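Asker: predicted model and sequence below, questions to follow.
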Amino acid sequence: MIKIAICDDMKEQLENLCSLTREYCTEVKLEAEIKVFSHPNDLLNACENELFHIYILDIVMPMINGIFLGKEIRLSDKEAQIIYTTTEPQFAIDSFAANPINYLLKPIEKQKLYDTLSLAVSKVKNYIDKSLCIRTSDFYRNIAFSDIVFCEYNKHIVIYTLQNGETVKTISNRIPFSEHIIPLIKDKRFLQPHTSFVINMYKVKRMTQDAFEMQGGYLIPIAQKRKSQARDTYLEYILGKGGNII
């Protein structure tokens, strides 16, 4: 399910954006959860406990404008698709700081919003649809990359910890951990900070000198010899650019 957050301090505009987004999801048969926020602080508070795949943000709002809000979202979520809406075209250049997928002027044109949502959804699906097939004691299990918080190697068993708290274990095998994790390492979201661990950088809450604190409170150690590379890779990931302006 794709999660969409809409933030606008004007009630009528918020209701219109929500209505158009719901109509789009119905029309394209997209399973989505849509949450609305009338103040940017409410959205920031919500983001402490959950992340959204798509954010539709007004730019001119009280206390916290949409540009600052988008930049705050980017600090913890590089993969999210941000769509700006505004009556003020002069903020277009400033909006690049949050790397939005598009910048829509109000009044919102239905087809332009639909086209932008279609592009955003395609990018999100490309991100969340990748999966890994592993062999467990019960048979085989497909695990979505987007569900993985981290995996750990212990006595020839790889243990996957998922975002819902579930752990999935492979059968004991003689394949080196370095070979088992190749599909993950090829994906830009994953990093190996320690010989026995691979983390999903999308699920990192913060990086300390010696560990990554993951969603769920898990602490994953950073090996001394990997500290410099781990730091550089993680910073490149959270500061990197992606997406296009249309």
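Answerer: Cool, got the structure.

Asker: C-alpha only now, for contacts and for neighbours.
Answerer: OK.

Asker: for this protein, which segments count as helices?
Answerer: Using DSSP state H, the helices assigned to the chain run over residues 11-27, 40-46, 66-76, 92-95, 110-128, 177-180, 182-185, 227-239.

Asker: which positions within the longest one qualify as buried?
Answerer: Neighbour-count burial for helix 110-128, with 16 or more other C-alpha atoms under 10 Å as criterion, is recorded at 113-114, 116-117, 119-121, 123-124, 127.

Asker: next, count neighbours for residue 14.
Answerer: Residues within reach of residue 14, counting by other C-alpha atoms under 10 Å, total 19.

Asker: quick check: closest non-adjacent residue to it.
Answerer: Once flanking residues are discounted, residue 14 sits nearest to residue 8: 5.3 Å by C-alpha to C-alpha, 6 or more residues apart in numbering.

Asker: how far away is that neighbour from residue 238?
Answerer: Note on residue 8: its distance to residue 238, by C-alpha to C-alpha, to the nearest Å, is 26 Å.

Asker: the two: which has the busier surroundings?
Answerer: Set residue 8 next to residue 238 and count neighbours by other C-alpha under 10 Å: residue 8 wins out with 25 against 17.

Asker: here comes the other one, which I'd like you to weigh against the first:
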Amino acid sequence: MTYQIAICDDEEKQRAYIKSLVEGWLRQTFHHTKIQEYASSEQFLFEQAYDRTQILFLDIEMEKMDGIALAREIRKHNRQMQIIFVTGYMEYIQEGYDVEALHYLLKPVSQEKIDSVLDRAVERLKTADAVLLVESGGEVLRLPLKEIRFIESNRNYNIIHADNDYEVRGTLSELEAKLDEAFVRVGRSYLVNLNYVRRIGKTELILNTGEKLPVPRGSYKKLNEAFIKYF
């Protein structure tokens, strides 16, 4: 498989530097890639690069349209692109969660950090088409994991909240065993897809859909650690 990687930064030297690190990763992993450079958010949008890019290294501080604004536009067209912000500032991290960024790389960026984040991006892309097979309403359904926001335990049933709500028999633990690392347990009653989490508080968890789930006492620290580790 050939991975489509893009670098969007208004500084030519920074684009060249990130490209050299990506090429260093390629020499170690032997993946096939095509690397494209963009000097601005506007160029990226004009060329409709969101249709083909799979992994994007995106600078935040750019003239006119910044990286956060570009990421919001990208998410209108492409939910699977692995967006990696490259920045010198920590203050944009919350906005990164809102656009489901894979990771933040703080400048100066090292080869080790590039290697790690690209390995994660490739693994995410490999599992992007993973599905959960369930029986609901007398039918066997294939539910893409990427579309499942959370699963709620309701006595002898579980309710899977995705594009629709699906009621399935079994235990929450049985479903948990079939899911990937994006899903974490929230107390005894919920499994949540971290890709949809906007904010974690000590008493409730808020999804980017506005839905709120209760966080049981004593669960905040473990849940927050899982969230930070995943992203």
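Answerer: Thanks, I have it. What you see is a predicted model, and the numbers here were worked out from it, not measured in a lab.

Asker: which ones are touching residue 39 of structure 2?
Answerer: Residues counted as contacts of residue 39 of structure 2 (C-alpha atoms under 8 Å, 6 or more residues apart in numbering) are 8-12.

Asker: now do residue 151 of structure 2
Answerer: By C-alpha under 8 Å, 6+ apart, the contact list for residue 151 of structure 2 reads 158-161, 172, 190-192.

Asker: that one -> structure 1?
Answerer: Using TM-score structural alignment as the criterion, residue 151 of structure 2 has no counterpart in structure 1.

Asker: can you pull the buried residues of the helix or strand hosting residue 151 of structure 2?
Answerer: Residue 151 of structure 2 belongs to strand 150-154 when assigned by DSSP states H and E. Residues of strand 150-154 of structure 2 classed as buried by neighbour count (16+ other C-alpha under 10 Å): 150-153.

Asker: okay, these in CSV with distance to residue 79 of structure 2 next?
Answerer: Below are those laid out as CSV (distance: C-alpha to C-alpha, whole Å):
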residue, distance to residue 79 of structure 2
150, 17
151, 20
152, 24
153, 27
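
Asker: what is the burial count for the counterpart of residue 41 of structure 2 in structure 1?
Answerer: In structure 1, the residue paired with residue 41 of structure 2 is residue 40, using TM-score structural alignment. For residue 40 of structure 1, the neighbour count with other C-alpha under 10 Å is 24.

Asker: my guess is residue 40 of structure 1 meets residue 69, correct?
Answerer: Yes: between residue 40 of structure 1 and residue 69 there is a contact under C-alpha atoms under 8 Å: 6.8 Å.

Asker: follow-up on the earlier one: next, format the contacts of residue 39 of structure 2 as a markdown table and append distance to residue 79 of structure 2.
Answerer: Shown next, in a markdown table, are the contacts of residue 39 of structure 2 (distance: C-alpha to C-alpha, whole Å):
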| residue | distance to residue 79 of structure 2 |
| --- | --- |
| 8 | 18 |
| 9 | 21 |
| 10 | 24 |
| 11 | 27 |
| 12 | 28 |
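
Asker: can you flag which of the residues you listed belong to strands?
Answerer: Counting by DSSP state E, the part of those found in strands is residue 8.

Asker: just the buried ones from the contacts of residue 39 of structure 2, in ChimeraX syntax?
Answerer: Here is the ChimeraX command that selects the buried residues among those (16+ other C-alpha under 10 Å):
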select :8,9,10
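
Asker: cool, thanks, signing off.
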